[in-house]
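A.B. asks: Sequence plus the predicted model coming up.
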Amino acid sequence: MKIRVFVSLKEGVLDPQGKAIGHALDTLGFKGLGEVRVSRVVDLDVPATDKETALEQGAAMAKALLANEVIEDFFVEVAA
């Protein structure tokens, strides 16, 4: 079963990559942008047969490796 783990910085944590992208977009003429934040998506094919187990596996993987819970939030969904 395919799942998708979304990882993003927690609110209030500085995002230097987002700041750099926002500045570059402004330089390219995309004016008036507010805050720019960068997140990442990890697509996984897990050996689960039901949705609940797949989501549990995704959360366990996020907690173990994919997200630094001190500064990042995550959520998991079953991919279409």
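C.D. replies: On my side now, so go ahead.

A.B. asks: CA atoms for contacts and neighbours, from now on please.
C.D. replies: Fine.

A.B. asks: what's the helix or strand for the residue in the chain sticking out farthest from the centre?
C.D. replies: Distance to the chain centre peaks in the chain at residue 29, reaching 26.9 Å (criterion: Cα atoms, centre = their mean). In the assignment (DSSP states H and E), residue 29 maps to no helix and no strand.

A.B. asks: any idea how far it lies from residue 35?
C.D. replies: 16 Å (Cα to Cα, to the nearest Å).

A.B. asks: the strands in this protein, which residues?
C.D. replies: 2-9, 39-45, 72-78 (DSSP state E).

A.B. asks: Please compare the first structure with the one that follows:
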Amino acid sequence: MGRVVVDVMPKPEILDPQGKAVAAALPRLGFTGFTGVRQGKRFELEVDGDVTEEVLEAARRAAETLLSNPVIEDVIRVADAQDRA
């Protein structure tokens, strides 16, 4: 069984209140040195068999059509979960 990972992030010009809340909480909890946070979404799609280029292309289409809102979000990555990049 294969797995495809899809990462979706808010477009840079879109406000990210959840990211801002996390950024404000980090120093209060002793985590310093971070200058900003953006929170996105991660999807893991399981497939029967191997992750092929055809499977990745279908996942890209699903990401652009269903998994993200193209008005406010960008699909950052669609990859085989086995790939560490």
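C.D. replies: That came in fine, so what should we check first? These numbers come from a predicted model, not from an experiment.

A.B. asks: care to give me the TM-score?
C.D. replies: In this superposition the chains share a TM-score of 0.85, using TM-score structural alignment, normalised by the length of the first structure; 80 aligned residues with a Cα RMSD of 1.7 Å.

A.B. asks: hang on, the earlier thing: ranking the strands of the first structure by burial, who's on top?
C.D. replies: strand 2-9 (a mean of 20; mean count of other Cα atoms under 10 Å).

A.B. asks: What are the contacting residues of it?
C.D. replies: 15, 37-46, 54-55, 58-59, 62, 66-67, 71-80 (Cα atoms under 8 Å, 6 or more residues apart in numbering).

A.B. asks: One more: stretch 45-54 of the second structure?
C.D. replies: Contacts with stretch 45-54 of the second structure, where a contact means Cα under 8 Å, 6+ apart, come from 1-6, 59, 80.

A.B. asks: do stretch 25-41 of the second structure as well
C.D. replies: Counting by Cα under 8 Å, 6+ apart, 7-10, 16, 18-20, 22-23 sit against stretch 25-41 of the second structure.

A.B. asks: and these as TSV, adding distance to residue 76 of the second structure?
C.D. replies: Formatted as TSV, these follow (distance: Cα to Cα, whole Å):
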residue	distance to residue 76 of the second structure
7	5
8	5
9	7
10	10
16	16
18	19
19	17
20	20
22	21
23	21
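
A.B. asks: counterpart of residue 47 of the second structure in the first structure?
C.D. replies: Structural correspondence for residue 47 of the second structure with respect to the first structure (TM-score structural alignment): residue 46.
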